[in-house]
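Trainee: with the input below, show me the fold.
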Amino acid sequence: MSTDLVSVLAGARIMPVLTVPDPATAAPLADALTAGGARCAEVAFRTPDAEQVLKAMAAHGGLAVGAGTVLTPQQAERAVQAGARFVVSPGYVEEVVVRCRELGVAVVPGIATASELMRALKAGLDTVKLFPAEPLGGTRTLNALAAPFPQVRFVPTGGIGLAQLSGYLAHPAVLAIGGSWMATAAHLERGDYDGIRRLTAEAVESGTT
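Mentor: Next up is the predicted model:
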């Protein structure tokens, strides 16, 4: 297992961010995402069955699956045991970063300010999640943070849709984009896996042009 997100993503730039209440939908969801060209996904660790969902999607084999919304070291441990190849937090929690390092898994803490970014750098990290990206000011905020920290790679997430995708992808400091519009709760409720495949393919195509 790699502690470097760049290695884990292996060039993938579109990261579907998933909230999946029902483990029964995990396998067909993974099929739809991979059919659309996705090579990674983040499963939000905030539903009662998140571990089962993560385990099922990790077993699919076609996706590098990570755990999102990880708030504590204990959640990080459970996520890794379930097969998470990376761990994402909405904010910076030193204990989560330390535990992920001990577990040998890539960790991507969320930052919203220069001070939080400096804490991540002090901890030896060079990849962070800009969250919530759009409410914070979108690419203008990204530009402002990237300028004094040219060594940092960002994974903007939060409020991003297809309309904003190209602006983020064009930024040299952006490693990947996290977004939930490709597979929403409504898609899963009505079993619209073809819609998930289509939206994922549309996003992936934007990331390769």
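Trainee: every contact and neighbour count from this point should use C-alpha atoms.
Mentor: OK.
Trainee: what's the distance between S206 and M15?
Mentor: 13 Å (C-alpha to C-alpha, to the nearest Å).
Trainee: higher neighbour count, the two?
Mentor: Just comparing S206 and M15: by other C-alpha atoms under 10 Å the higher neighbour count belongs to M15, 26 against 15.
Trainee: make sure that one is indeed in a strand.
Mentor: Yes - the assignment for M15 is a strand, going by DSSP: H, G, I helix; E, B strand; the rest coil.
Trainee: against L175, how distant is it?
Mentor: 10 Å.
Trainee: same question, A38
Mentor: 15 Å.
Trainee: same deal with V155?
Mentor: From V155 to L175 the distance is 6 Å (C-alpha to C-alpha).
Trainee: then A144?
Mentor: 17 Å.
Trainee: again, but for K129
Mentor: K129 sits 10 Å away from L175, taking C-alpha to C-alpha as the criterion.
Trainee: can you check L33 too?
Mentor: Taking C-alpha to C-alpha, one finds L33 at 19 Å from L175.
Trainee: looking at the two now, which is surrounded by more residues?
Mentor: Taking neighbours as other C-alpha under 10 Å, L33 and L175 compare with L33 leading, 27 against 23.
Trainee: which SS state does the more buried one fall under?
Mentor: Assigned with three-state DSSP, L33 falls in the helix class.
Trainee: do I have it right that it meets I196?
Mentor: Yes - the pair L33 / I196 is scored as a contact, 6.8 Å apart, by C-alpha atoms under 8 Å.
Trainee: show me where the chain has its strands.
Mentor: 14-18, 40-44, 64-68, 86-88, 106-108, 110-111, 127-130, 153-154, 177-179 (DSSP state E).
Trainee: with distance to A186 added, can I get the ones you listed in TSV?
Mentor: Shown next, in TSV, are those (distance: least, C-alpha to C-alpha, whole Å):
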stretch	distance to A186
strand 14-18	12
strand 40-44	16
strand 64-68	20
strand 86-88	24
strand 106-108	27
strand 110-111	26
strand 127-130	25
strand 153-154	28
strand 177-179	15
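Trainee: one more, for comparison:
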Amino acid sequence: MSDAFAEIAKIGVVPVIAIESIDHAVPLADALLEGGLGVAEITFRTEAAADVMALLSDKRPELLLGAGTVLNPDQVKRAVSAGAAFALAPGFDPAVVEAAEAASLPFAPGIMTPSDISLATARGCRLMKFFPATPAGGPSMLKNISAPFAHLQAKFIPTGGVTLDTIADWLSLPEIAAVGGTWIAKAEDMRAGDWQAIAAKARAAVARARELRP
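Mentor: As a prediction, the model looks like this:
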């Protein structure tokens, strides 16, 4: 596991963020850091993503910054140029895996089935994003589909439908490196400038993860 993903595994939670405005970037980072959460996955679901990552890489280098929803090799290049230390995707695309390898960018492709895991592990991936985690069957589903790959020491970051109340269900599994938290920094909180709400949710997520993994 790369240094970036090893650090994420120590933290236990990755906030998954679709940020709409570059003006929200620094206040968002400060809210996460105030809450003790020193990592953020900025998804390419918005036009602002690359600019936000570049700004945060410069202004808040203490934040472990990653790119999410990386769907093509061009986005791999943009993530690296913007200073991303890691990247994740919702699915498995060998072209994206190759691009990340060529760029030395730690990368976790998305999986949802045993076939996905088989394809990803065949390309050398040992950390994968289980997406959409809750709609796809939750912890029981992941535990069962990942069992045949346990000897490969495959690890997963479930994302999609995970909440503060269900963190324990996931982090109790040895296959889980960390959970992805879309609830921590919601678009409506950023639009409203409610940075204290984000800080509070970050603080609660970190505290819960530490309770489960002292």
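Trainee: before we move on, the earlier item: to V8 of the first structure, which of the strands of the first structure lies closest?
Mentor: Ranking the strands of the first structure by their distance to V8 of the first structure (criterion: C-alpha to C-alpha) puts strand 64-68 first, at 6.9 Å.
Trainee: starting at the chain centroid, how far to that closest one?
Mentor: Relative to the chain's own centre, strand 64-68 of the first structure is displaced by 7 Å; criterion: C-alpha atoms, centre = their mean, to the nearest Å.
Trainee: please apply the same query to stretch 175-195 of the second structure.
Mentor: The answer for stretch 175-195 of the second structure is 11 Å, by C-alpha atoms, centre = their mean.
Trainee: which positions in that stretch come out as buried?
Mentor: Under the neighbour-count criterion of 16 or more other C-alpha atoms under 10 Å, stretch 175-195 of the second structure has 175-186, 190, 194-195 buried.
Trainee: can you give me the helices in the first structure?
Mentor: With helices called from DSSP state H, the first structure shows them at 5-9, 26-35, 50-60, 73-81, 94-103, 114-122, 133-136, 139-146, 162-169, 185-189, 193-208.
Trainee: out of the ones you listed, which gets nearest to T19 of the first structure?
Mentor: Of all the helices of the first structure, helix 185-189 sits nearest to T19 of the first structure, with 7.1 Å by C-alpha to C-alpha.
Trainee: now that closest one on the second structure. Mean distance?
Mentor: Superposed on the second structure, helix 185-189 of the first structure shows a mean distance to its aligned partners of 0.6 Å (mean C-alpha distance after the TM-score superposition for the first structure).
Trainee: which residues touch whatever residue of the first structure lines up with L71 of the second structure?
Mentor: Using TM-score structural alignment as the criterion, L71 of the second structure maps onto L71 of the first structure. For L71 of the first structure, the contacting residues are S89, P90, V93, V96, by C-alpha atoms under 8 Å, 6 or more residues apart in numbering.
Trainee: hang on, the first one packs against G110?
Mentor: Yes - under the criterion of C-alpha under 8 Å, S89 of the first structure makes contact with G110 at 5.5 Å.
Trainee: any residues in contact with both of these two?
Mentor: Common contacts of S89 of the first structure and G110 (C-alpha under 8 Å, 6+ apart): K129.
Trainee: so what corresponds to A58 of the first structure in the second structure?
Mentor: Aligning on TM-score structural alignment places A58 of the first structure opposite S57 in the second structure.
Trainee: burial count for the residue nearest to that match when sequence neighbours are not counted?
Mentor: Nearest residue to S57 of the second structure, sequence neighbours excluded (C-alpha to C-alpha, 6 or more residues apart in numbering): G83, at 5.6 Å. Counted with other C-alpha under 10 Å, the neighbours of G83 of the second structure add up to 20.
Trainee: my guess is G83 of the second structure contacts L55. True?
Mentor: No - the criterion here is C-alpha under 8 Å, and G83 of the second structure misses it with L55 at 9.0 Å.
Trainee: circling back to that earlier point, quick check: the farthest pair among the buried residues of stretch 175-195 of the second structure?
Mentor: E175 and D194 (34.4 Å).
Trainee: need the distance between the two termini of stretch 158-173 of the second structure.
Mentor: 11 Å.
Trainee: again but with stretch 143-154 of the second structure, I slipped
Mentor: 11 Å.
Trainee: mind listing what's buried along it?
Mentor: K143, S146, F149, A154.
Trainee: what's the closest of these to R45 of the second structure?
Mentor: A154 (27.0 Å).
Trainee: what residue in the first structure is paired with that closest one?
Mentor: Checking TM-score structural alignment: A154 of the second structure goes with V152.
Trainee: which residues touch the residue nearest to its match when sequence neighbours are not counted?
Mentor: What sits nearest to V152 of the first structure in space, not counting adjacent residues and going by C-alpha to C-alpha, 6+ apart, is D126, at 4.8 Å. If you count contacts by C-alpha under 8 Å, 6+ apart, D126 of the first structure has them with A120, Q151, V152, R153.
Trainee: let's see 7 Å
Mentor: Q151, V152, R153 (C-alpha atoms under 7 Å, 6 or more residues apart in numbering).
Trainee: what do you get for A202 of the second structure?
Mentor: By C-alpha under 7 Å, 6+ apart, the neighbours of A202 of the second structure are L32, G35, G36, L37, I184.
Trainee: shared neighbours, K129 and L175 of the first structure?
Mentor: Looking at what touches both K129 of the first structure and L175 (by C-alpha under 7 Å, 6+ apart), the common residues are F154, V155.
Trainee: check whether L32 of the second structure really touches A199, as I assumed.
Mentor: Yes - using C-alpha atoms under 7 Å, L32 of the second structure is in contact with A199, at 5.4 Å.
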